[in-house]
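Chemist: What shape does this take:
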Amino acid sequence: MKLNELRDNDGARTSRFRVGRGIGSGKGKTSGSGVKGQKSRSGVAINGFEGGQMPIYRRLPKRGFTSLNKVVYEVVNIGRLQKAIDAGKVDAKAPITADVLAQAGVISRIGNGVRLLAKGELKAKVEITVTGASKAAVEAVEKAGGKVTVA
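Modeler: Next up, the predicted model:
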């Protein structure tokens, strides 16, 4: 292979379709917009428009609100932690933190912190530091001989 022989795959770059360029092009005259009406004109914005009738998003009652300061934790179940230890991705003898879990691929990102939950079974003795943990998860880790530190 030479540099002057490098090419894109077939169909990787297609030229822009030029509409309104004569009847023979297949997209002449109305340019694929049909005949007359609001949708054939430019500047159409009719999402949610119901022909003048009161739109459904205005007819329905509004309830609750979305908090701007909501804290969402990354969740780790103890069963998932045990799987990572068994696979050799996490060292059970070393202290486990959010960074260790992220590098091992147990969580995708650290975000606002990690919360430990009790789904599954833990056999290894671990020392883990997390942002939050359920009572059942703390009991399960301590039962296995480990320790949970909530930072």
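
Chemist: C-alpha only now, for contacts and for neighbours.
Modeler: Will do.

Chemist: In space, what's closest to the most centrally placed residue in the chain - neighbours in sequence excluded?
Modeler: With distances taken as C-alpha atoms, centre = their mean, S108 lies nearest the centre of the chain, 9.8 Å away. If the residues on either side of it in the chain are set aside, S108 comes closest to A102, at 6.0 Å by C-alpha to C-alpha, 6 or more residues apart in numbering.

Chemist: I'd like the structure of this one too, to check against the first:
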Amino acid sequence: MTLSNLKPFAGSKHREKRVGRGPGSGHGKTSCRGQKGQRSRSGGGVPPWFEGGQMPLIRRLPKRGFKNPFRVEYAVVNVRDLARRFSAGAVIDVEALRQAGLVKGRAVRVKLLGDGEIDFAVTVRVHAASKSAREKIERAGGSVEIVEA
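Modeler: Reported below is the predicted structural model:
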């Protein structure tokens, strides 16, 4: 068996239905769409979510919650991540975190959280930092600077 003599299984392939090619084809005139009605028209038919005039599901369900349009999203970085990826004396800003793979996507702001430990001094420039993260970095001899977005 080679690529040149491979064939599909018998019955697995069908001839293409060529519609609108005259009465002799068996698919002429109305092109298998019937006479009149919504489904015979160009662009006709109902969308998959249409429920036949019944009140749609999305309108039957109760509305819940609130989405704050002014919410500010932060990418989260832990002290543990800094200890693993950076060395003593490093200046860690948003761009350095992005290059280290700690900040991904379109996250504009970065918040430093205090999970983990660090035992060397680093300078961190982020948009926000938790109290515990700030204490741990300052205890190790480093500093945390808050930058504006």
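
Chemist: The residue nearest to S108 of structure 1 and A84 of structure 1, how far apart?
Modeler: Using C-alpha to C-alpha, to the nearest Å, one gets 11 Å for the distance from A102 of structure 1 to A84 of structure 1.

Chemist: Give the residue from these two that has the larger number of neighbours.
Modeler: Set side by side, A102 of structure 1 and A84 show more neighbours around A84, with 18 against 13, by other C-alpha atoms under 10 Å.

Chemist: so which helix or strand takes in the more buried one?
Modeler: For A84 of structure 1, the host element (DSSP states H and E) is helix 78-86.

Chemist: can you check E95 of structure 2 too?
Modeler: Per DSSP H and E: helix 94-99 holds E95 of structure 2.

Chemist: Kindly report the same for K93 of structure 1.
Modeler: K93 of structure 1 belongs to no helix or strand, assigned by DSSP H and E.

Chemist: Can you tell me the closest non-neighbouring residue to it?
Modeler: V126 (6.6 Å).

Chemist: With G116 of structure 2 instead?
Modeler: Counting by C-alpha to C-alpha, 6+ apart, the nearest residue to G116 of structure 2 once its immediate chain neighbours are dropped is R80, at 4.3 Å.

Chemist: Next, the buried residues of the longest helix along structure 2.
Modeler: Counting by DSSP state H, the longest helix found in structure 2 is helix 131-139. For helix 131-139 of structure 2, the neighbour count (16 or more other C-alpha atoms under 10 Å) marks 133-138 as buried.

Chemist: with structure 1 superposed, average distance for it?
Modeler: In this overlay with structure 1, the average offset of helix 131-139 of structure 2 from its partner residues is 1.4 Å by mean C-alpha distance after the TM-score superposition for structure 1.

Chemist: residue contacts, the aligned partner of E117 of structure 2 in structure 1?
Modeler: Aligned counterpart of E117 of structure 2 in structure 1: E121 (TM-score structural alignment). Residues in contact with E121 of structure 1 (C-alpha atoms under 8 Å, 6 or more residues apart in numbering) are 78-79, 82, 140.

Chemist: Tell me the span between the first and last residue of stretch 88-107 of structure 2.
Modeler: Terminal residues of stretch 88-107 of structure 2 are spaced 26 Å apart (C-alpha to C-alpha).

Chemist: Contacts for that stretch, please.
Modeler: The contact list for stretch 88-107 of structure 2 (C-alpha under 8 Å, 6+ apart) reads 73-77, 81, 85, 110, 120-126.

Chemist: Now list the buried members of the residues you listed.
Modeler: Using 16+ other C-alpha under 10 Å as the burial test, the contacts of stretch 88-107 of structure 2 include 75, 77, 81, 110, 120-126 as buried.
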